[in-house]
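[1] Got a predicted structure here, sequence first:
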Amino acid sequence: MRVLVTGASGFVGQRVVQELLRNKHEVVVLTRNIAKSALNLGSHCKFVQWDAVSVPSQQAFEGVEAVINLMGEGLADKRWDDAQKRRIHDSRINGTHLLIKAIADMPKKPKVLVSASAVGIYGNRDAEEITEASTTGSDFLATLCKEWEAEAFKAKDLGLRVVVVRTGVVLGRGGGALKKMLPVFKLGAGGPIGNGKQFMSWIHVDDLASIYVEAVTNPVIVGAVNGTAPYPATNKEFTKALGKALHRPAFMPVPAFALKAAFGEMSSVLLEGQRVLPKKIKEQKFRFHYPTLEMALKETAY
């Protein structure tokens, strides 16, 4: 199958491309910087230039049967001032809109669109167990994700099967949440955030990449899918497990007021939580390689 991927140079995108190639799929990458993408992803992909502010070229879609949309400004890249929130919003909503517009103009359309979303759509829910059928929230992230998904679901009207993957905290070597956390924990200065009771819905990046490929190839999967591991953990449990994996103490709490001062509104992502369960993907007998936090951190913490 020929699969077109946006956001392929990111931490998750690179693993998704690797998993597609491992499963013998052809990969077309839409990218702003062909040289950089080729360096990151290797010579086995086809690269097509796209500035993400205009409709992508029809040439990019020749022979494409599936589209994986991973584009978006990193949530933790900068403090959330109004300008950054606008960049976070526009990089997702406008980019997805342009992608759907290109598909709409195609005489022969792909069969499926798998587009990124996030568990932030559910809002702060404390210890409540959340599945794909749960209600959504109303804060900035929840509203953003709802708009993002709404753009993706417009492809349904074009005859495509649409899947949105609501991703949790992504763990893996060389990127994701651990990239910023590991230096602090290696110094023995890590610890719970706030009261530590908030749930973290996490997933290993290799399992997430496999979920994307499963969503592309399994015609039964439709609509929202929670891209999380089956056993979410509280922040306190997470920091304890990370300290253990690194053989370092992890008892120095980070007070809520310090996070709010440092990160502003973005601190809510760290201080609030969701206990999200991957009900739909488990119903498909999907096999997690890293179902427990201990297994994931043993592989990623180094």
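    Thanks, I have the structure now.
[2] C-alpha from now on. contacts and neighbour counts both.
    Will do.
[3] Helices of the stretch 101-250 of the chain, start to end?
    Taking DSSP state H, counting those that start in this stretch as the test, the helices found in the stretch 101-250 of the chain are 140-153, 176-186, 205-217, 235-246.
[4] Next, the buried residues of the helix or strand following the last one.
    Under the assignment DSSP states H and E, the closest C-terminal helix or strand after helix 235-246 is helix 256-263. Of the residues in helix 256-263, those scored as buried under the neighbour-count criterion (16 or more other CA atoms under 10 Å) are 256, 259, 263.
[5] Would you check how far apart F288 and V220 are?
    Taking CA to CA, to the nearest Å as the measure, F288 and V220 are separated by 19 Å.
[6] more neighbours, the two?
    F288 (19 against 9; other CA atoms under 10 Å).
[7] In contact with the more buried one, which residues?
    Counting by CA atoms under 8 Å, 6 or more residues apart in numbering, F288 makes contact with 207, 229.
[8] this is the comparison structure:
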Amino acid sequence: MERARIVVAGASGLIGGALVRSLTADGHEVVRLVRREPRAADEIRWDPRNGRVELPECDAVVNLAGAGVGNRPWTRAYKEEIRRSRVLGTRTLAEAMARLEPRPRVFVNGSGIGYYGDTGRRTVDEDAPAGAGFLASVCVEWEGAAAPAQEAGVRTVFVRTGLVVARGGGAWGKLFPLFRAGLGTRFGDGRQYWSYVSLHDEVAAIRHLIDREDLSGPFNVTAPKPLTNREITEAMGRLLHRPAVLAAPAPVLKAVLGDMAGEVLGSQRVLPRRLLESGFVFAFPGIEDALRAALDRNTTGA
């Protein structure tokens, strides 16, 4: 895409921040949506809870906003916050795009591989139906909230993201310090599959989906070869020279994490079929590649 104006919701998050840095480095104009009073010329205030936003004329809208899944214990109230923050934000933006003239060329909306639920050892791609469980139901509502934009003719893409390998946030932001301290551990029996993606490839995939005018619908953004939790923890132990000899038994995880334990112990063996078919090439396809990229301060968003 030539120099474009791109509106980003969730620009302060792990993925959003890396995306904004990548876009601005290439000369694109980025407008960040914030829920406080704007402090810079590139910020616009929005109120997703009450459905309020005045979008500027733009080429693309990227929505990565939502309460962090792993930030707090899953109380009933926080689970509702996870759901509402995604659904209300998406609906607010979709309805605003439908009112806008001219409309943006593309709406890239966040989602997650939680859409598929626990897949066990079975591989799934974008043709698989939604699974069961809390995150699956959230993802279904999250994607469904984009309907006003789709119905208005805006090309809409759903980025079903896996576990993002990054030093500065997300699940791996918590795992790296544990392994460095010699406290690395597998979860449960370690046989559950983790579908991961490097932060660099996550950003590159979003930009690929913005640029390609022939692409719409759901795309799994995960590395081509998902691995088991045991394989990943062993790789981290090798790379950080801290062998993972401990294990966190399932009953302990359930006692500590509550409802979230089901997601940690669940298995998601997800393949990025549509992304690969579109010609996207992963820069860091293997787990050790992704881990090294996360530890390299010169890698995008590491």
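    Alright, I've got the coordinates. As the structure is a computational prediction, the values presented were derived from the model and not from experiment.
[9] re the thing from before, need the helices of the stretch 101-250 of the first structure in JSON lines with mean neighbour count, can you?
    Supplementary listing: these in JSON lines, determined by neighbours: other CA atoms under 10 Å:
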{"stretch": "helix 140-153", "mean neighbour count": "21"}
{"stretch": "helix 176-186", "mean neighbour count": "16"}
{"stretch": "helix 205-217", "mean neighbour count": "22"}
{"stretch": "helix 235-246", "mean neighbour count": "21"}
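[10] Contacts only, for the corresponding residue of the first structure for A261 of the second structure.
    Using TM-score structural alignment to pair residues, one finds that A261 of the second structure aligns to S267 in the first structure. When contacts are counted by CA under 8 Å, 6+ apart, S267 of the first structure is found next to 259-260.
[11] what about S267 of the first structure, which SS state?
    helix (DSSP: H, G, I helix; E, B strand; the rest coil).
[12] Setting aside sequence neighbours, what's the nearest residue to T92 of the second structure?
    Once flanking residues are discounted, T92 of the second structure sits nearest to G51: 4.8 Å by CA to CA, 6 or more residues apart in numbering.
[13] wait, doesn't that neighbour sit right on A94?
    No. Between G51 of the second structure and A94 no contact is recorded; they are 10.2 Å apart, counting by CA atoms under 8 Å.
[14] Would you mind telling me which of the two has the busier surroundings?
    With neighbours defined as other CA under 10 Å, G51 of the second structure and A94 compare such that A94 has more, 25 against 15.
[15] separation between the counterpart of the more buried one in the first structure and T143 of the first structure?
    Taking TM-score structural alignment as the alignment basis, one finds that A94 of the second structure is matched in the first structure by I100. In this view, I100 of the first structure and T143 of the first structure are 20 Å apart by CA to CA.
[16] And R22 of the first structure, by the same measure?
    When distances are taken as CA to CA, R22 of the first structure and T143 of the first structure turn out to be 35 Å apart.
[17] same deal with A38 of the first structure?
    Using CA to CA, one obtains 34 Å as the distance from A38 of the first structure to T143 of the first structure.
[18] for T300 of the first structure, same thing?
    32 Å.
[19] got it, and L70 of the first structure?
    In terms of CA to CA, L70 of the first structure sits 18 Å off from T143 of the first structure.
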